[in-house]
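1. quick one, fold the following:
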Amino acid sequence: MRVLFVHQNFPGQYRHIAPALAARPSAEVVALGINPAPTLPGVRHLRYAVAGRSTPGIHPPAASFETATLRGEAAARAALALKAEGFCPDVICGHSGWGETLFLKDVWPRARLLTFAEFFYSATGADTGFDPEFPGAEGDAFRTRARNAAQLLAFEASDRLVSPTAWQASRIPAVFRDRLTVIHDGIDTDLLRPDPRVRITLGRDRLSLGVGDEVVTFVNRNLEPYRGYHSFMRALPEILRRRPKARAVIVGGSDTSYGAKPPAGRTWRDIFLDEVRADLDLSRVHFVGNIPYRDYVDLLRVSMVHVYLTYPFVLSWSMLEAMALGACIVGSATPPVEEVIRHRRNGLLVDFFSRRAIAEAVVSVLADPAAVAPLRAAARETALSYDLERVCLPAHLRLIEAVAAGGGA
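-> This next block holds a predicted model:
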């Protein structure tokens, strides 16, 4: 079986799938992407370059589609070069979000296309318009609808679609759902397991923390409103006031991954820190930036309570990883989180916008950690259903095999 993976930031969601396929004696695996990628055993990685850029002054709703077609054309030209070498994939696996797969069926009409459908945008019911503090600009609804144009073409060309969660799948237009399968990317629950012996040292502060210390963790790729950073920071003064031994360890960068950028020259990190600075004991608030994965895992092992807040958007791996590590989750009562967390069964759910509710939930855990031990154990059990090696990776491989055979159930 010949398989082509297409992802501008390869490996992305295919980090485990691609080498697992490549390990099979009969498989030939090639990947296309824009950026440099780590070497994966058995995977031939090729880069393509996008020629040109969006037209200056283009009508705003059309901008994302032009960018997608530029990227799709560049990927197709790289595909034509592969075809000239004699490479003809049985299955193409690609992400729908960037336009890369738009023209690949024109290069290889007989190939089967399995599309990763991560998120379909809409002006209601999801991230857009969710947060009244950031209402957006006039015309955002038009741009949001237009943003889906390339995805709709990608879905139409696809033989099968796969989404990581049921809620994300529910956002896909109904006309395509008969070809849609839900399989999570998977987390390594063998690596991600509790360890009561672990201690961490916060570098600059040289502060040693271990299991049993009142450690509150908050983790984002970047600290921004989409992932509830503003709500967390507004709750933090009350948490630290009521728990004088508690410490907050905050992981994340100062860029913007999603949504609106902050005012020029500012970062969301500093904007919301400045808002509460006068009410915080900053000696107990530790911003550690982006840290190595091993350090991140050990941090979550010592976390007494892990706060995960998100708009109705893509569910972060970090929440499931924290659950696998036995953390007690205080999560936002938003659809992606509610799919996984059951209130008072395997975590606690709170109003995304309520600093009082967030603080009350966190303080309740810190005040009586033994009382939430069953929630921690249940969180770990829930995470096992997302296990990479035993659940999710085998399901992805079966789906690819079925697609190659002309099916996909």
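2. only C-alpha atoms for contact and neighbour calcs from this point on.
-> Fine.
3. which residues touch stretch 255-265?
-> Residues from elsewhere that reach stretch 255-265 (CA atoms under 8 Å, 6 or more residues apart in numbering): 221-224, 226, 267-268.
4. apologies, that question was intended for stretch 113-130.
-> Against stretch 113-130 from outside (CA under 8 Å, 6+ apart): 91-97, 105, 135-136, 140-141, 144-145, 147-148, 151, 154-155, 157-164, 168-169, 171-172, 226, 311-314, 400, 403.
5. still on that earlier bit, narrow the contacts of stretch 255-265 to those in strands?
-> Taking DSSP state E, the ones among the contacts of stretch 255-265 that sit in strands are 221-222.
6. next, format the contacts of stretch 255-265 as JSON lines and append neighbour count and distance to Val43.
-> JSON lines is the format used below for the contacts of stretch 255-265 (neighbours: other CA atoms under 10 Å; distance: CA to CA, whole Å):
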{"residue": "Arg221", "neighbour count": "17", "distance to Val43": "27"}
{"residue": "Asn222", "neighbour count": "21", "distance to Val43": "30"}
{"residue": "Leu223", "neighbour count": "26", "distance to Val43": "34"}
{"residue": "Glu224", "neighbour count": "28", "distance to Val43": "35"}
{"residue": "Tyr226", "neighbour count": "22", "distance to Val43": "34"}
{"residue": "Thr267", "neighbour count": "18", "distance to Val43": "38"}
{"residue": "Trp268", "neighbour count": "21", "distance to Val43": "39"}
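7. redo the contacts of stretch 255-265 as CSV? Include distance to His45.
-> Below are these laid out as CSV (distance: CA to CA, whole Å):
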residue, distance to His45
Arg221, 26
Asn222, 28
Leu223, 32
Glu224, 33
Tyr226, 33
Thr267, 35
Trp268, 36
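8. quick one on the thing from earlier: for ChimeraX, what selects the buried ones among the contacts of stretch 113-130?
-> Buried residues among these (16 or more other CA atoms under 10 Å), as a ChimeraX selection:
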select :91,92,93,94,95,96,97,105,140,141,144,147,148,151,154,155,157,158,159,160,161,162,163,164,168,169,171,172,226,311,312,313,314,400,403
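9. looking at it, Gly97 is touching Gln151, isn't it?
-> Yes. The pair Gly97 / Gln151 is scored as a contact, 6.2 Å apart, by CA atoms under 8 Å.
10. before we move on, the earlier item: closest to Ala357 out of the contacts of stretch 255-265?
-> Ala357 lies nearest to Tyr226 out of the contacts of stretch 255-265, by CA to CA, at 18.5 Å.
11. to compare against the first, here's the next sequence to fold:
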Amino acid sequence: MKILCIHQNFPGQYKHLAPALVEAGHDVWALTLRVKERAMWKGVKLVPYKVERSSTKNVFPLVADFETKLLRATYCYRNAMTLKKQGFEPDVILAHHGWGESLFLKDVWPNARMGLYCELYHLSDPEFTQFDPEFAPKTPEDQPLKLRLKNLNNRLHEEIMDSGLSPTRFQAGTFPAAFQDRLSVIHDGIDTDTVRADPDAALQIENGPRLSREDEVVTFINRNLEPYRGYHVFMRALPRLLRDRPNAQVVILGGDGVSYGSKSPDGRSWKDIFLDEVRGQIPDADWARVHFLGRIPYETFLSVLQVSRVHVYLTYPFVLSWSLLEAMSAEAAIVASDTRPVREVIAQGETGRLVDFFDREALLREIYALLDDPETRARLGAAARRHVVETYDLRTRCLPEQMAWAEELAAKTARPPQD
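-> Model prediction:
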């Protein structure tokens, strides 16, 4: 079977599936912005494409998002046409359509079966649009319009989707009824053989201490440090945490950009905004126990999880982070926000502790309780890992289910593009 993968940040969610399809004997290609010339990655043939113009300056705001996706779709389409002229005919297209790239690929290959990674459908329900009043939109009455237009990409892809998968029930549930009979819930998978507890783990902080399981380490991890992931809530709890726990070492991972929400009104990074807000409340001696590591190699990331005594995870009702499940796999004791995506993976008092997203007092109370209770930490950590192994393990659960999904997709009758 000939398979084409489309992902703006390839391999992304196809990190494990694409090489596994190669190992199963399939001819796997990827059309991607990540390379400048043809290359090979784990048996996958990488073909570059380039977006040759940027979005229109001062474009009408309501169409800005779709224009960006349309640009990617157009240039991806043009490069796909070049592949077609060279004789390339995929049986299956696997696409994360979130950036729009795959929108016109059925016009190139109408007989190819398209499987979409359905990450999120944007809903105008107050649970999503008004979850955090501090960052409410300036014109809330416009939000349903903006979200409806943002979903144009989802809606147009639904017409050509032969099958889809979502990593969690929460994310799948955001999609309308028209998607549901073609949508499977299969997580990307956690490599629990690699991500596991290590009593001998150590983390050397550059120009700082060497941390181990003997230290009182509190960890907080985001891809980017931003309100969607509760960075502001955690930072505002930090002065008290450092004052009340004089031995605590706080390790914070994450970049300075924005993954999901909006940029700050003044252009500064959210990281700096909330760092500046609390820094004056923290004496230098306490601040020396706060370690911002930015983005780090995966081996170092694992060490962070393995030395963590309490791991804090906060999120809006949104896409669930891999890092939470990886922390659970490493047997970290979790304190997390009591929001719907989190409740899907953490049972209160069984695999972690849940607190109201905005309740700093409850957050600190649960952190302190776990720091003082090694037996409960061990029980929660062991149960968390057991749940991840049973439900989200890459090799025994998720990857076999993904492979079966791809093979079932190949047997379907392709939905052609519609006029």
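12. for the contacts of stretch 255-265 of structure 1, which one is nearest Ala74 of structure 1?
-> Checking those against Ala74 of structure 1 with CA to CA, the nearest one is Arg221 at 28.6 Å.
13. what residue of structure 2 matches up with that closest one?
-> With TM-score structural alignment as the criterion, the equivalent of Arg221 of structure 1 in structure 2 is Arg223.
14. gap between its match and Val258 of structure 2?
-> Remark: distance between Arg223 of structure 2 and Val258 of structure 2 (CA to CA, to the nearest Å) = 9 Å.
15. and if you look at Arg360 of structure 2?
-> Using CA to CA, Arg360 of structure 2 is found at 23 Å from Val258 of structure 2.
16. same check, this time on Gly173 of structure 2
-> When Gly173 of structure 2 is compared with Val258 of structure 2 (using CA to CA), they lie 25 Å apart.
17. now do Met1 of structure 2
-> Using CA to CA, one gets 38 Å for the distance from Met1 of structure 2 to Val258 of structure 2.
18. those two: who's more crowded?
-> Using other CA atoms under 10 Å as the criterion, Met1 of structure 2 and Val258 rank with Val258 on top: 18 against 14.
19. does Ile187 of structure 1 touch Met323 like I think?
-> No. The pair Ile187 of structure 1 / Met323 is not scored as a contact, 10.5 Å apart, by CA under 8 Å.
20. okay, these two: which has more neighbours?
-> Met323 (31 against 23).
21. what helix or strand is the equivalent of the more buried one over in structure 2 on?
-> Met323 of structure 1 maps onto Met328 of structure 2 when the alignment is built from TM-score structural alignment. Secondary structure from DSSP states H and E places Met328 of structure 2 in helix 322-329.
22. who are the packing partners of that helix?
-> Applying 3 or more CA pairs under 8 Å, 6 or more residues apart in numbering; DSSP states H and E, we find helix 322-329 of structure 2 packed against helix 374-392.
23. which residues sit in contact with the match of Met323 of structure 1?
-> Taking CA under 8 Å, 6+ apart as the definition, contacts of Met328 of structure 2 comprise 334, 381, 384-385, 388.
24. how close does the nearest residue to Tyr231 of structure 2 once chain neighbours are set aside get to Ala30 of structure 2?
-> Closest residue to Tyr231 of structure 2 apart from its sequence neighbours, by CA to CA, 6 or more residues apart in numbering: Leu225 at 5.7 Å. Separation of Leu225 of structure 2 from Ala30 of structure 2 (CA to CA): 30 Å.
25. ok, Glu214 of structure 2 next?
-> For Glu214 of structure 2, the distance to Ala30 of structure 2 - CA to CA - is 45 Å.
26. what about the two, which has more around it?
-> Ala30 (25 against 13).
27. the more buried one belongs to a helix?
-> No. According to DSSP: H, G, I helix; E, B strand; the rest coil, Ala30 of structure 2 belongs to no helix; its state is strand.
28. ok, it - contacts?
-> 4-7, 10, 44-47.
29. what's the counterpart of it in structure 1?
-> Alignment note (TM-score structural alignment): Ala30 of structure 2 maps to Ala31 of structure 1.
30. do His387 of structure 2 as well
-> Checking TM-score structural alignment: His387 of structure 2 goes with Thr382.
31. which residues touch its match?
-> Taking CA under 8 Å, 6+ apart, we find Thr382 of structure 1 in contact with 323-324, 340, 346.
32. quick one: the residue most central in space within structure 1 and Leu114 of structure 1, what's the gap?
-> Nearest residue to the geometric centre of structure 1 (CA atoms, centre = their mean): Ser316, 3.8 Å. Distance, Ser316 of structure 1 to Leu114 of structure 1, by CA to CA: 22 Å.
33. Lys105 of structure 1 too?
-> Separation of Lys105 of structure 1 from Leu114 of structure 1 (CA to CA): 11 Å.
34. residue contacts, the aligned partner of Ala237 of structure 2 in structure 1?
-> Using TM-score structural alignment, the equivalent of Ala237 of structure 2 in structure 1 is Ala235. Applying CA under 8 Å, 6+ apart to Ala235 of structure 1 gives the contacts 355-356, 358-359.
35. from the middle of its chain, how far away would the host helix or strand of Ala235 of structure 1 be?
-> Here Ala235 of structure 1 is covered by helix 229-242, with elements defined by DSSP H and E. A distance of 24 Å separates the centroid of the chain from that of helix 229-242 of structure 1, by CA atoms, centre = their mean, to the nearest Å.
36. could you check the angle helix 229-242 makes with the helix or strand just after that helix?
-> Sequence-wise, the next helix or strand downstream of helix 229-242 of structure 1 (DSSP H and E) is strand 247-253. Angle of strand 247-253 of structure 1 versus helix 229-242, following axes from the mean of the first three to the mean of the last three CA atoms, to 10 degrees, is 160 degrees.
37. quick check: strand 247-253 of structure 1 aligns to which part of structure 2?
-> Mapped onto structure 2 using TM-score structural alignment, strand 247-253 of structure 1 covers residues 249-255.
38. how about stretch 345-362 of structure 1?
-> The aligned range for stretch 345-362 of structure 1 is 350-367, by TM-score structural alignment.
39. ok, and for that stretch, which residues are buried?
-> Result for stretch 350-367 of structure 2 [16+ other CA under 10 Å]: buried residues 351-355, 357-358, 360, 363-364, 366-367.
40. among these, which ones are in strands?
-> Using DSSP E, 353-355 are the members of the buried residues of stretch 350-367 of structure 2 that sit in strands.
41. wait, which of these is closest to Leu371 of structure 2?
-> Closest to Leu371 of structure 2, out of all of these and judged by CA to CA, is Arg353, at 12.6 Å.
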